[in-house]
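> I'll drop the sequence and a predicted model, then ask my questions.
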Amino acid sequence: MTRRAALVAELAGTAALLAIVVGSGIMGERLAMGNAAVALLANSLATGAGLFVLISTLAPISGAHFNPAVSCLFCWRGELSKGDLVAYIAMQVTGAVLGVWLAHAMFDLPILQAGAKVRTGTGQWTSEAVATLGLLATILLGLKANTKSVPAFVACYITAAYWFTASTSFANPAVTIARSLTDTFAGIRWLDMPGFIAAQAAATLFVIAMLKLNSATKSAENEISTTVGSLP
């Protein structure tokens, strides 16, 4: 596939993802009539189902990252150039914002909004670090176990992480930025956005550091093995 097609896929895929996240949050909250658990259940199931479809259909075109953290990981692995990394992130952030605006339009809400839901504190930041680390680990281990099942692995993980993390698992800087632009069920106060992104970045750097350490360890073991094997 061409670079242009890949960038369009990242833009469209991330936009669709945010339309699903925000739109299902709005619908869930309206139909739940004040029951937050039911609203979150609707939100998480719709997001997981949407992720499965988006990753399955767009992975052959762009890799279906939809997430700067994922793109950074694949850039470190040498599967995405630095130039493409910048372009991917730009498309992901732009697509995420467009997706939020599309959700607002579908529900006849003001397009331009500012998030007001407070999401801050050590528990929230720890949750975002755990959610991001878990997502990246799911992708890496999934690629080793069964590449074709990665869409299902990611969809199931995110659905579960909505419930076991206090932050409801944003695990994505582009998603975090976009959700600061909606004053709906899925929103986040813009003042709380930097803390979430910092936690997500820290988790990404931790995963990359662990991969570097593992790679260095394997290289050292191979060198020792080669040296020992060459001894008379």
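Thanks, I have it. Residues are numbered from 1 along each chain as shown.
> CA atoms for contacts and neighbours, from now on please.
Fine.
> and the residue most central in space within the chain, how far is that from residue 46?
Geometric centre of the chain, nearest residue: residue 172, 3.8 Å, by Cα atoms, centre = their mean. Distance of residue 172 to residue 46, computed by Cα to Cα, to the nearest Å: 17 Å.
> same check, this time on residue 116
23 Å.
> how many neighbours does the nearest residue to residue 1 once chain neighbours are set aside have?
Among residues not flanking residue 1 along the chain, residue 61 sits closest, at 5.8 Å (Cα to Cα, 6 or more residues apart in numbering). Close neighbours of residue 61, defined as other Cα atoms under 10 Å, add up to 18.
> kindly report the same for residue 181.
22.
> can you check residue 230 too?
Neighbour count for residue 230, taken as other Cα under 10 Å: 8.
> I figured residue 113 hits residue 179, correct?
No - Residue 113 is not in contact with residue 179 according to Cα atoms under 8 Å; the separation is 9.9 Å.
> any idea how far residue 19 is from residue 105?
For residue 105, the distance to residue 19 - Cα to Cα - is 10 Å.
> second structure follows, compare the two:
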Amino acid sequence: MTIALPRRLLAEFTGTALLVTAVVGSGVMAATLSPDDVGLQLLENSVATAFALGALILIFGPVSGAHLNPVVSAADWFLGRRAGTGLTGRDLGGYVLAQVTGAIAGSVLANLMFDLSAVTLSGKERSGGHLWLGEVVATAGLVLLVFALARSGRAPVAPAAVGAYIGAAYWFTSSTSFANPAVTVGRAFTDTFAGIAPASVPGFVLAQLVGLTVGVALLLALYPGVGAAADRVVVPADRAVPTEQAR
């Protein structure tokens, strides 16, 4: 049984909001606890984000697939079109809207939790070809991971695998691996450790879309039948719970 779209959109909104709350909130806490050590701040931020992301996939995966990322949703829609699987165009539009608004709400929530102004646009410039290349690499790798897991029947390990990948990518990419257009937009609404200046957002989002294209192209080359697995990204929403529980 496919879960009703409004329930899935609520899951995407809430899950993305909590993801951004974790990213921003752990950044604020890291800067407070380790004010003179940027490396330690990044470690604290990345570990909290990785664990939070894994937990959120476990919570919301059985409802919406826990995409929490327009890149994952767009890949799911594109790869599933010919096989008649994955998100429909209507679903995709709803998912992206829920994810972006959820990300903004999550940033506001984190600001309020730490007694900051609800909205303060970030002044942290993040621009340059090397950072955009980092976003291409991070995003392409994420798309490859998520859909390779689904195609090979290993979607149940996605919470741990995706959390581990994002945590690692904080360190091996020059951009600290945003890899998510919704999260990128949300992080513009906080002038804290995890923020990004609004003027830097378009470059990051464009790089993420390039990463999406690269990731999808590699998937089609490596896993030609990957579209058939689009219904299993990240967790199969129509099979994760018995029918009577999904109503």
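Arrived safely. In this text the structure is predicted, and so the values were computed from the model without any measurement.
> sorry, back to before: residue 113 and residue 179 of structure 1: which has the busier surroundings?
Using other Cα under 10 Å, the more surrounded residue of residue 113 of structure 1 and residue 179 is residue 179, with 30 against 17.
> could you list every residue that touches the counterpart of that one in structure 2?
Aligned counterpart of residue 179 of structure 1 in structure 2: residue 187 (TM-score structural alignment). Listed by Cα atoms under 8 Å, 6 or more residues apart in numbering, the contact partners of residue 187 of structure 2 are 20, 24, 103, 104, 107, 122, 194, 195, 196.
> any chance of those residues in JSON lines, with neighbour count too?
Shown next, in JSON lines, are the contacts of residue 187 of structure 2 (neighbours: other Cα atoms under 10 Å):
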{"residue": "20", "neighbour count": "30"}
{"residue": "24", "neighbour count": "29"}
{"residue": "103", "neighbour count": "33"}
{"residue": "104", "neighbour count": "25"}
{"residue": "107", "neighbour count": "33"}
{"residue": "122", "neighbour count": "20"}
{"residue": "194", "neighbour count": "24"}
{"residue": "195", "neighbour count": "25"}
{"residue": "196", "neighbour count": "25"}
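> reformat these as a markdown table; add secondary structure.
Shown next, in a markdown table, are the contacts of residue 187 of structure 2 (DSSP: H, G, I helix; E, B strand; the rest coil):
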| residue | secondary structure |
| --- | --- |
| 20 | helix |
| 24 | helix |
| 103 | helix |
| 104 | helix |
| 107 | helix |
| 122 | coil |
| 194 | coil |
| 195 | coil |
| 196 | coil |
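> which member of these is positioned nearest residue 54 of structure 2?
If you rank the contacts of residue 187 of structure 2 by distance to residue 54 of structure 2 using Cα to Cα, residue 20 comes first, at 13.4 Å.
> does that closest one touch residue 109 like I think?
No - assessed by Cα under 8 Å, residue 20 of structure 2 is found out of contact with residue 109, at 9.0 Å.
> which one's the longest helix in structure 1?
For structure 1, the longest helix by residue count, based on DSSP state H, is helix 193-230.
> before we move on, back to that, of residue 105 and residue 19 of structure 1, which one has the most company?
residue 19 (26 against 15).
> and that one, how close does it get to residue 198 of structure 1?
Residue 19 of structure 1 is 24 Å from residue 198 of structure 1, where distance means Cα to Cα.
> residue 145 of structure 2 maps to what in structure 1?
Here residue 145 of structure 2 is matched to residue 138 in structure 1, going by TM-score structural alignment.
> which stretches of structure 1 form helices?
Counting by DSSP H, the helices of structure 1 are 3-32, 36-62, 68-76, 82-106, 122-145, 150-164, 173-179, 193-230.
> neighbours of residue 152 of structure 2, how many?
11.
> typed the wrong thing, it's residue 19 of structure 2
26.
> any idea how far residue 97 of structure 1 is from the equivalent of it over in structure 1?
The alignment partner of residue 19 of structure 2 in structure 1, by TM-score structural alignment, is residue 17. Going from residue 17 of structure 1 to residue 97 of structure 1 by Cα to Cα gives 11 Å.
> check residue 121 of structure 1 too.
25 Å.
> how about the corresponding residue of structure 2 for residue 56 of structure 1, nearest residue that isn't a chain neighbour?
Residue 56 of structure 1 maps onto residue 58 in structure 2, with residues paired by TM-score structural alignment. Using Cα to Cα, 6+ apart and skipping the chain neighbours, the partner closest in space to residue 58 of structure 2 is residue 159 (6.2 Å).
> wait, what's in contact with the counterpart of that neighbour in structure 1?
Alignment note (TM-score structural alignment): residue 159 of structure 2 maps to residue 151 of structure 1. Remark: with contacts taken as Cα under 8 Å, 6+ apart, residue 151 of structure 1 is in contact with 51, 52, 53, 55, 56.
> let's see that with 6 Å instead.
Contacts for residue 151 of structure 1 (Cα atoms under 6 Å, 6 or more residues apart in numbering) come out as 52, 55, 56.
> and the residues you listed as TSV, adding neighbour count and distance to residue 229 of structure 1?
Supplementary listing: the contacts of residue 151 of structure 1 in TSV, determined by neighbours: other Cα atoms under 10 Å; distance: Cα to Cα, whole Å:
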residue	neighbour count	distance to residue 229 of structure 1
52	18	47
55	22	45
56	17	45
